[in-house]
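Chemist: I need the structure of the sequence given here:
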Amino acid sequence: MSSDNIHNFFNSAMPSLRSPMKMIGDLKRQNCTTLFSDINTTHSDKYYFRVENEQFRSTDMCDFLQINVQDSAWKPSVHLSGVKKEHQTVSINCSALTPCPHSPPKLTWNLQQEPPQNLVQTPDGTFSTSIQHSLTLSDKHHGLEVICAAVYPGTGGHRRAQATLPLSVDYSPKDTSLWLKANPSLSVGEKVNMSCSSRAWPPVHSFSWFRVSSQGPQRVYGGQIYSFIFNSTTQGEYFCQAKNQVGQQNSPTIKLQTEDANTGIGPYTVLKICGVAVLFTALLLILCVNERLSDQILSPHDIFVGPVRDPEPAEAVPGGQASCESSLHVVDEILTR
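Modeler: Predicted structure coming up:
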């Protein structure tokens, strides 16, 4: 009954009294529970317990029950237990207050479909609905948001609330890579710039550079960017290493060498070959032009004569001697040339 409006809200002796409350259990054995059903915001009030037994009547005015009915769902809570580090298995729990055990909320989350739900009673006597999931952590879970939703049933429609838990997972460096701002086939005296990158949590706190030798990898520099002048003493295989509090990872190796040492042809070599080819082609063109000009002046077919020998006695023909002398003069000119 309410102390503000002195009237019976519930009377076990009057079942006809319309009330969303009923008492279950055995009061004589001091084992009973008061159950509200179809409750709404109008039922927010102070409630007092009264006992009536013939001549004995008593109301507990000092120990009342304050009930506050809200028109929204209770926000669930999400907790994680365990070490938040890669390769470690943790337990994630989502729980929601359950004021009506016979009509508990339905819990769902983005970790699994249709998780089994457990109704438990807390030490203070209230009830709670919970779901649980075990998860082996990796770098893929870093930054993942665990979303748990609670849907409370009701005659006026369902009420929904949700909670999120962002995961922060410690993991060693991943995807460590090396970037060279040049061609691996280098010229002596050329400047080399190499940079190293990686992802990790906590972030990478140190980068180191190694050169592979016959004695094994030798550390040559510390820092994310490594710059040097290339020469015969700095050629070889290099790799970088990223490190954080969790672990470390090496990048693939890269081989720096001179153009002559490369099995392929470097850009400078190509230019040299092209230059020589152009010069050789120009010389051939000049020779061909000179030869063609010579052919036009003295063609072998035009000036060829038989072997030089003494002429047979010629008939006294006018002009015959002059013709022979002319031929001999041409042959003599060719031989002279």
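Chemist: switch to C-alpha atoms for all contacts and neighbour counts from now on
Modeler: Noted.
Chemist: residues touching Leu167, list them.
Modeler: Leu167 sits next to His141, His142, Gly143, Leu144, Glu145, Val146 when contact means C-alpha atoms under 8 Å, 6 or more residues apart in numbering.
Chemist: Second chain to compare with the first, below:
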Amino acid sequence: MVRVFSTSNVNESLSSDVFIILVVFPGVLCVTVVQSQNGLRVTYSRTKICAIKGATVELSCVYMYPSTRNSPSTVDKSFWFTKEQNNECVDLTTDSQYADRVMHKCVGTRCTLRITNLRESDSAKYKFRLISNQLNGRYTDEPGVLLYVTDPDLKVQEITSYLKCHSSCPLPYHYSYVWYENGQEMPAVRYSSYSGPSVYKSYTCALKRFEDFPSPPVCAKGKTCNKVTYAVRAICASKGSSVAISCTYNSYGRIISKSWFSPGLSHHSGYHMRPEDLSRDPRYTGRLQVFDNEMGHTTLSISALNESDSAQYRFKFRTERSGWRSDVHGTTLTVTALQVQVTRIAAHQFYIEAELRCHSSCSEASRLPYGWFKNGKQLILQDKSSYNDFFCLEDEISCALKGHEGFPSPSVYAPKVTSVLLNPPGEIMENYSVTLTCSTDANPAANYTWYKKNGDSDFQPFSEEPQLVYSSIQSSDSGEYYCAAENELGRRESGHVIINIQHAPKHPSVSVIPLDEIMEGSPVTLTCKSDANPAATNTWYKEGKSLVEGKEGIYYFTSIRSMDSGIYSCKSENKYGQRNSSRLLIDVQYAPRLPTVSSSPAVEIMEGSMVNLTCSSDANPAAKYTWYKIDENTPIASGRIFTINDIGSEHSGSYLCEAHNKRGCRNSTLHLVVVSDSRTSVTVGSLTVIFLVIMLLAIFLLIRRKMSSKETNQTGKRADNKGQLNMDLVHENSSASAHGQPDEEQEDLYYASVSFSKNKEDPIYYNVVQAKLTRPTNKKEKDEDEEEDEDEEEDEDDVEYTVVNVKSANAISELRCQEKVEDSSALYSTITK
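Modeler: This next block holds a predicted model:
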């Protein structure tokens, strides 16, 4: 129950209110006078608390602050503290002395501080602070809570017929107790009182979980009994120093044997634990002595202490009747090494300035003189626990207790050589497990930072662990690594390690230059690329057939041809595997090749029949076809096949097929001869008569040759030559027309031979043939030609010759072709713009 009485009405001149706080707890009555500031006030539940080392304690308080409905007040922050630095209170939750041992919690206006695993150093005055910017104040109420941490300090009191375990420090009701009779535990007794003690026996009590601090033994009913009383329950000593552990003892009967032992160093014999006399332990040879200078008093001395000497030491004896057993705890010895702590440091470019302190967890060591060592040499300093100096990265500093210089503290120094260990070493395959370990020698222990460089970028920190563990390393983890080790005294960097992840080829890709359409005759480059380590060997394939291989993966066409069109692919391969690329289509474009023209039917074309003229050309893109008649400029048809239905004599003549695409054009000609039916019958009869005439003439010439007439022979030769000339001329013209000589090989001047029947009303046939014009070169030849012409006129009265001068069909076609290509190119470029 808490009662608050205000005295503000007694003295109105006071700047703050004064409260008398009456705190009533079961068995506790506290009266605290508290002043309020700006209306803030704090009430502590208890102002003094006694607690046992290793236990848990809770400090609590309730705070109040002014608040109205229209202007509510709030507390921005609250915490507990014991220290002040730079005029600021240090929150206990941030104090390293209380690390992981304190917890602050507020529920409404009630706040609690819990401290676990109490130490003697926790003994202090604890205050609660409120911070409220709204009320313009930081408020700490008085008097706070005074906490005193101590041993249980138990005593056994004999009250008539029972024994009472009592502590000078108020103990909570929930504690359990342990009782010993003649040094042997009595498991059945668990309360603070024990009834029915026996005469001539000693009794000792302790708190459960604090058996290290039992009460001194007491003889029941004031009689003589067996008991051992230790001078101290715990001793803390520095490594290398000496310690003396003492106790007094009484016996009920004559002592037969006595010894010092340590339960942790005892050995088993059968089913029983038998303590071992430390004087026979080889680990203490030359370091242990036992002194029994006076009756009932013994001392165990151990010199040159080390950490392994930390243990509990007990004394036991036997008498003729009984003795002192070993269950009661004796003296606990803790041996700690000295430590050099860095309390202040200032870093400069080439050195540091630091203040060091020689520290021991034993409070006794703080009262002893020290010696300091720098790089193994003792410094001439006062016997202080602190040391201030300038240090380099290579300096090593240690301290020792005076007189125990052979047992110095571990040296403190900046990190020495820092290295990176790669596991496994050698080649690293993708998806393997890889560990990089950064190591150095440093005291205090170094903190590590890893740096990585990718490509041309700068090194970037990315981890602060001593190890980098890649459970399944990837190619993206490749790069240059190093680590830095740093402590309070300096920093060192390791050498650089390059991680090169090996893997089979990945994602091969193919490309072609030029990117747009490929023209025949142009240079073309195919490139194959893949992500591989080591570099892959690249092989090009066309339609499944290998072309070339090499690390560069480049295939050149200096002048690509149409036959190079097809589907290409690339295979990338190294010692870890292979991978095929996607397929690449190469489509080579070219102008039309020389067209081939034909007619169907191909032999005699009868008047009135149907004729198909066909034109074909190899081209990419596919060619378009246009038909012209030689003596006409206007196209007469388009398409690969030109069909003439009901052909007549007017269709006779030369036809030109022009194949063209956007890359160019070519043309070819075809000559048509149309024959009528009546002309065919006359021609057959004429051929028969001519054949008979030739046969008779041959017989006649044979007879004349036998007569050896010179005049007749000459006449026969002339007639024969004339016939041969006419036949050759007809054969030559027919051959030239049938074989379709190219336009560029034909002359611009042609003969047109036109035959008519004698009956003008009944035309027999129209025969249009091409014949070269032969010009006479001298007078003799000219006279012979005139004679031959006269003879031919006599034989063929119906034949008339007309010389026609025709403009070159090829020249016209080339101009027309050039115009079409230009138009096509312009159209194409407009589309792809």
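Chemist: rewinding a little: ok, the contacts of Leu167 of structure 1 in structure 2, which still hold?
Modeler: For these, the aligned pairs still in contact in structure 2 (both residues aligned by TM-score structural alignment, their matches' C-alpha atoms under 8 Å) are His141, His142, Leu144, Glu145, Val146.
Chemist: The fourth one maps to what in structure 2?
Modeler: If I follow you right, that is Glu145 of structure 1. Taking TM-score structural alignment as the criterion, the aligned counterpart of Glu145 of structure 1 in structure 2 is Ile567.
Chemist: from what I can see its match touches Leu585, true?
Modeler: Yes: here Ile567 of structure 2 lies in contact with Leu585, judged by C-alpha atoms under 8 Å, at a distance of 4.5 Å.
Chemist: Next secondary structure after the longest helix along structure 1?
Modeler: Once structure 1 is assigned using DSSP state H, the helix that runs over the most residues is helix 267-297. Under the assignment DSSP states H and E, the closest C-terminal helix or strand after helix 267-297 of structure 1 is helix 300-303.
Chemist: okay, that next one sits on what stretch of structure 2?
Modeler: Using TM-score structural alignment, helix 300-303 of structure 1 corresponds to no residues of structure 2.
Chemist: what's in contact with that helix?
Modeler: Contacts of helix 300-303 of structure 1 with the rest of the structure, by C-alpha under 8 Å, 6+ apart, involve Val330.
Chemist: The next helix or strand after that helix: which residues count as buried?
Modeler: Past helix 300-303 of structure 1, heading to the C-terminal end, the next element that is a helix or strand (DSSP H and E) is helix 320-336. By 16 or more other C-alpha atoms under 10 Å, the buried positions in helix 320-336 of structure 1 come out as Val331.
Chemist: Thought Ala242 was touching Phe210 of structure 1, still the case?
Modeler: No: judged on C-alpha under 8 Å, Phe210 of structure 1 makes no contact with Ala242 at a distance of 11.4 Å.
Chemist: related to what we said a few turns ago, the kept ones among the contacts of Leu167 of structure 1: which two are farthest apart?
Modeler: Using C-alpha to C-alpha, the pair of these lying farthest apart is His142 and Val146, separated by 11.1 Å.
Chemist: What are the boundaries of the helices in the stretch 551-700 of structure 2?
Modeler: In order along the chain, the stretch 551-700 of structure 2 carries the following helices (DSSP state H, counting those that start in this stretch): 677-707.
Chemist: where along it do the strands fall?
Modeler: Listed in chain order, the strands of the stretch 551-700 of structure 2 (DSSP state E, counting those that start in this stretch) span residues 554-557, 566-574, 577-580, 584-586, 588-589, 596-600, 605-606, 611-616, 624-629, 637-638, 641-644, 653-661, 664-672, 674-675.
Chemist: Of all those strands, which one is nearest Ala484 of structure 2?
Modeler: strand 566-574 (36.6 Å).
Chemist: Any chance you could list what contacts the closest one?
Modeler: Judged by C-alpha under 8 Å, 6+ apart, the contacts made with strand 566-574 of structure 2 from elsewhere in the structure are 504-505, 508, 510, 528, 530, 532-543, 578-587.
Chemist: Buried ones in that strand, by neighbour count?
Modeler: Tyr568, Ser569, Cys570, Lys571, Ser572, Glu573, Asn574.
Chemist: of the residues you listed, closest to Val23 of structure 2?
Modeler: Of all the buried residues of strand 566-574 of structure 2, the one with the least separation from Val23 of structure 2 (C-alpha to C-alpha) is Asn574, at 86.7 Å.
Chemist: Against Ala532 of structure 2, how distant is that closest one?
Modeler: Asn574 of structure 2 sits at a distance of 8 Å from Ala532 of structure 2 (criterion: C-alpha to C-alpha, to the nearest Å).
Chemist: Which residues are in contact with each of the two?
Modeler: When C-alpha under 8 Å, 6+ apart defines a contact, the residues bordering Asn574 of structure 2 and Ala532 alike are Ala504, Pro505.
Chemist: Over which residues of structure 1 does stretch 268-281 of structure 2 lie when aligned?
Modeler: Mapping stretch 268-281 of structure 2 onto structure 1 (TM-score structural alignment) gives no aligned residues.
Chemist: Likewise for stretch 59-68 of structure 2?
Modeler: Against structure 1, stretch 59-68 of structure 2 falls on no residues (TM-score structural alignment).
Chemist: what does stretch 513-533 of structure 2 contact?
Modeler: Stretch 513-533 of structure 2 has contacts (C-alpha under 8 Å, 6+ apart) with 501-512, 536, 538, 552-562, 570, 572, 574, 586-590.
Chemist: Mind listing what's buried along that stretch?
Modeler: With the criterion 16+ other C-alpha under 10 Å, stretch 513-533 of structure 2 contains buried residues Ile518, Met519, Glu520, Val524, Leu526, Thr527, Cys528, Lys529, Ser530, Asp531, Ala532, Asn533.
Chemist: Which of these sits closest to Ile49 of structure 2?
Modeler: Taking C-alpha to C-alpha as the measure, Ile49 of structure 2 lies nearest Asn533 of the buried residues of stretch 513-533 of structure 2, at 72.3 Å.
Chemist: ok, for whichever residue in structure 2 pairs up with Leu180 of structure 1, nearest residue in space, not its chain neighbours?
Modeler: Residue mapping for Leu180 of structure 1 onto structure 2 gives Ser599, with TM-score structural alignment as the criterion. Residue nearest to Ser599 of structure 2 in three dimensions, not counting chain neighbours: Leu613, with 4.5 Å by C-alpha to C-alpha, 6 or more residues apart in numbering.
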